[in-house]
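Novice: just need the structure, nothing else, for what follows:
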Amino acid sequence: MTTAPAPRAASLSLTSVWNRTVQWVTGTKHAVRSMSALRILFGIAILWLLLTSAADRHYLWGAGSVWVDPAVDRRGYPDILRVFFPKDDAALFDLSYATLVALTTFFIVGIGTRVVTPLLLVFWVALSTNSVYLTNGGDVVIRLVLLFCVFADLSQHWSVDAWLRRMRGPVAARRSPARMPPWLGTVAHNTVVVLCAYQVILVYVNSGILKLMGSEWREGSALYYAFHLDVFRVFPALSDLAGAVVPFVVVGSWVSVVAQIAFPVLLLWRPTRYAALVVLMGMHLSIGLLLGLWPFSLAMIALDLVFIRDRSWDRAWRTVTRRPFLHHGAEQVP
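Specialist: Predicted structure coming up:
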């Protein structure tokens, strides 16, 4: 009776896992389409908040919000951040606000993304620290993930940067000076993808556990109360209609808890992963539509997209472009 091969098999298995992990991290950039979509959705979420709050900006973050300074001081934010949005200089505040709007617009369309991303992070954090009572889950997630994204490639697709690279061609790309080894940029990008995935899992599991601790979620009545909170009733008639459908309220409450707590397990199998993403994205769309929390909803949907592989994006695009109605017009051309 021999047992010697067992340790060797285990060693080979660990070696194989290690090699595959190293290859995944250093071989090629992953989720480049998802990270490009994340750039757009994050930018829209930030711009949404800036534009809808523009008329009240001084009351929310400027001179009219001086009363929140004691709470801001207790948070211990660096004083340098207050240089960008001073509360005693309305003209400079407005200039910084306009700069933030411009940076967000550049971020959405993907112009100079490598430079714009860290600048957007600094200005966005500086504005957010002026009033600690206006933040919510979406703001926190955006600030944290933007820090990760400084080291990611966000402009491979759907950006002006990508269009300029195509116009210049491969020859110009080869002539451009290499500022860092290619593998280093790949490792940094893939590390950001992993951090974003971890952040999503952390948010969902913690949220699911906290919901499970509330009797309303266990009883299936939580959504009813959410639909009847006056501060979140963007469309009162629609909220009343949704809250009146008892099966929707009960099943929706339970499904949201189960999908969030079981999210790490559901990711392991492709069909359950896509089912969980559909459920959670639908939940966030409902939050945006019925509760008006669109910045939070867009931020979480953008992070959900990280779990969609580039091959899945390509396969979906090929499926859509093969639809008969897309080619109907071309067949009419003589």
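Novice: please make it C-alpha for all contacts and neighbour counts, starting now.
Specialist: Will do.
Novice: just the element for Arg33, please.
Specialist: Assigned by DSSP states H and E, Arg33 belongs to helix 32-52.
Novice: name the residues of that helix that come out as buried.
Specialist: 32-47, 50 (16 or more other C-alpha atoms under 10 Å).
Novice: how about this one, so we can line them up?
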Amino acid sequence: MSGAGSALKRGVDRATGSALGPYQSAIVRIGFALTWLLFLVREFPHRHALYGPDGPWDWGMARDLVADNGAFTMLLWSDGRLWFEAVYGLAVLSSALLLLGWRTRTMSVLFMVGVLSLLNRSIFVGDGGDNVIHLVAIYLVLTRCGQVWSLDARRARRRAAALARGERPAHDRVGPVLWGALGIALCAVTFSGKAGWGWLLVFWGLWVVQGLWWLADRKGPEDPDRRLFDVLANVVHNTGLLIIMAEACLIYATAGWYKVQGSRWQDGTAAYYPLHLDYFSPWPALSDLMTQSGTFIMLVTYGTVIVQVAFPFTLFNRKVKNVLLAVMIIEHSVIAVTLGLPFFSLAMIAADAVFLPTSFLRRLGRAAGRAGRAVLGRAARLGVPGAGRALGAAAPDLPAGPAPVPGPRPGTAGDGPQPGATDRGAPATGDGVPPRVTSPG
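Specialist: Okay, the predicted model is just below:
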């Protein structure tokens, strides 16, 4: 076989044989779920003015707009306050559960529903970060974002350990109940005529896929139908991860090239002006200090343009990419403080995290695990109720890699079993996991 043919075969094997980037997809899940959850909690006192019946963009105006663009939002199914509170509560709850990685496959769909329902209700509310959350919430549905750092992964490890000991794992009752409840809800929405047929087909398709995975799981991992589902799920996950990467590159490329065309960016003074707008000056003294030096403003202005334009091209060199990635994360952290845009910055950092190297993410996970166990140990010594039990439950979860697990039940994490893999496509065997394993997410 020629060199080109061998390379093509290796590429196809990577795309179909494993779910790549388990740590990257997990950090994106955690980052966006945390960002959206913090935003919803922060704006809870103002929720009626932002997305509810007290907002300047009233229910009738939103209904007319959605009738033209076909956007999805549950908030236009009723103009009652109780319905609004229920949808807002669903958005908060799904964000928290997705952050924890509980039934990630189902929670990613409900997370998307909550994001679309609120953001499409009032499209003029936001600071740019809402657009990123809006897009990534859709892409997360395609990914296996619960392979690591999730309650689903912990449950999968315990199930695999029980099988290794020759024990029969406890039957999962939550998954089928959740799957059935969502099916009943979809039936109610379908017959009510509230949602468009396009979105109904999407939701029914996702619901049916969960049921098919349950049937395939009963046949065993070597069944041809099950193996076909494995391949399809790998392709969907890897495509979704690639789309998130492409979206991040597109954001930076378009932002950078638009800045190049602006006269203030060309003369090196653009960074001065937002620091002296009242809306973007939470710390006026800090803004004044930063703008005292014309040289500093010029370096920040030109540096921002260079980093944004150059970043997509640095993906071909890992070391340069990591340097620019660190620069952009620092830049967004500074923007969060100096311009008062914390949620925009958190959303962009979460999007940037998809490019973080696996070795760094694994070290980060181990450090977070040690810190968590230290906090639980301290709480247990102080006599906090439940801390000792939580510390004992965390002990078996020291391995950070994807765990072997049979395919998911309906409504559980994952579209199906996937081989664990690192971002280089190699089996994640560093934690004692055999090369051919399956993992949730």
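Novice: sorry, back to before: what's the first helix or strand after the helix holding Arg33 of the first structure?
Specialist: helix 57-60.
Novice: now the strands: where do they sit in the stretch 301-441 of the second structure?
Specialist: In the stretch 301-441 of the second structure, no segments count as strands under DSSP state E, counting those that start in this stretch.
Novice: do a quick rundown of the helices in it.
Specialist: 318-338, 342-352, 358-381, 387-394 (DSSP state H, counting those that start in this stretch).
Novice: buried ones in the second one, by neighbour count?
Specialist: Okay, so that is helix 342-352 of the second structure. 342-352.
Novice: and for the longest one?
Specialist: Going by neighbour count (16+ other C-alpha under 10 Å), the buried part of helix 358-381 of the second structure is 358, 361, 365, 369, 373, 376-377, 379-380.
Novice: and what of the shortest one?
Specialist: Taking 16+ other C-alpha under 10 Å as the neighbour-count basis, helix 387-394 of the second structure is seen to contain the buried residues 387-388, 391.
Novice: what stretch of the first structure does that helix fall on?
Specialist: Under TM-score structural alignment, helix 387-394 of the second structure has no counterpart anywhere in the first structure.
Novice: show residues contacting that helix.
Specialist: Applying C-alpha atoms under 8 Å, 6 or more residues apart in numbering, the external contacts of helix 387-394 of the second structure come out as 373, 376-377, 379-380.
Novice: any idea of the angle that helix forms with helix 358-381?
Specialist: 150 degrees (axes from the mean of the first three to the mean of the last three C-alpha atoms, to 10 degrees).
Novice: just tell me what Ser25 of the second structure corresponds to in the first structure.
Specialist: In the first structure, Ser25 of the second structure lines up with Met35, judged by TM-score structural alignment.
Novice: for that match, give me its contacts.
Specialist: Met35 of the first structure sits in contact with 153-154, 193, 305-306, where contact means C-alpha under 8 Å, 6+ apart.
Novice: among the residues you listed, which recur in the second structure?
Specialist: Comparing the contacts of Met35 of the first structure with the second structure on both residues aligned by TM-score structural alignment, their matches' C-alpha atoms under 8 Å, the contacts found in both are 153-154, 193, 306.
Novice: circling back to that earlier point, in CSV: the contacts of helix 387-394 of the second structure, plus distance to Asn234 of the second structure.
Specialist: Formatted as CSV, these follow (distance: C-alpha to C-alpha, whole Å):
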residue, distance to Asn234 of the second structure
Arg373, 33
Leu376, 36
Gly377, 39
Ala379, 41
Ala380, 41
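Novice: which of those sits closest to Ala162 of the second structure?
Specialist: Closest to Ala162 of the second structure out of those is Arg373 (23.6 Å), distances taken as C-alpha to C-alpha.
Novice: and the gap between that closest one and Ala380 of the second structure?
Specialist: 10 Å (C-alpha to C-alpha, to the nearest Å).
Novice: also Arg81 of the second structure?
Specialist: Taking C-alpha to C-alpha as the measure, Arg81 of the second structure and Ala380 of the second structure are separated by 42 Å.
Novice: now do Gly11 of the second structure
Specialist: Using C-alpha to C-alpha, one obtains 49 Å as the distance from Gly11 of the second structure to Ala380 of the second structure.
Novice: check His276 of the second structure too.
Specialist: Applying C-alpha to C-alpha, the value for His276 of the second structure to Ala380 of the second structure is 49 Å.
Novice: state which helix of the second structure is the longest.
Specialist: Under DSSP state H, the helix in the second structure containing the largest number of residues is helix 224-260.
Novice: mean per-residue distance, the helix or strand following that helix to the first structure?
Specialist: Counting by DSSP H and E, the next helix or strand C-terminal to helix 224-260 of the second structure is helix 263-266. Here the mean offset of helix 263-266 of the second structure against the first structure after fitting is 1.5 Å, by mean C-alpha distance after the TM-score superposition for the first structure.
Novice: mind listing what the counterpart of Ile306 of the second structure in the first structure touches?
Specialist: Superposed on the first structure with TM-score structural alignment, Ile306 of the second structure falls opposite Val258. With contact set as C-alpha under 8 Å, 6+ apart, Val258 of the first structure has these partners: Gly208.
Novice: distance check, Val258 of the first structure against Arg309 of the first structure.
Specialist: Per C-alpha to C-alpha, Val258 of the first structure is found 24 Å from Arg309 of the first structure.
Novice: now swap in Leu229 of the first structure and tell me
Specialist: Leu229 of the first structure sits 38 Å away from Arg309 of the first structure, going by C-alpha to C-alpha.
Novice: looking at those two, which is more packed in?
Specialist: Arg309 (15 against 12; other C-alpha atoms under 10 Å).
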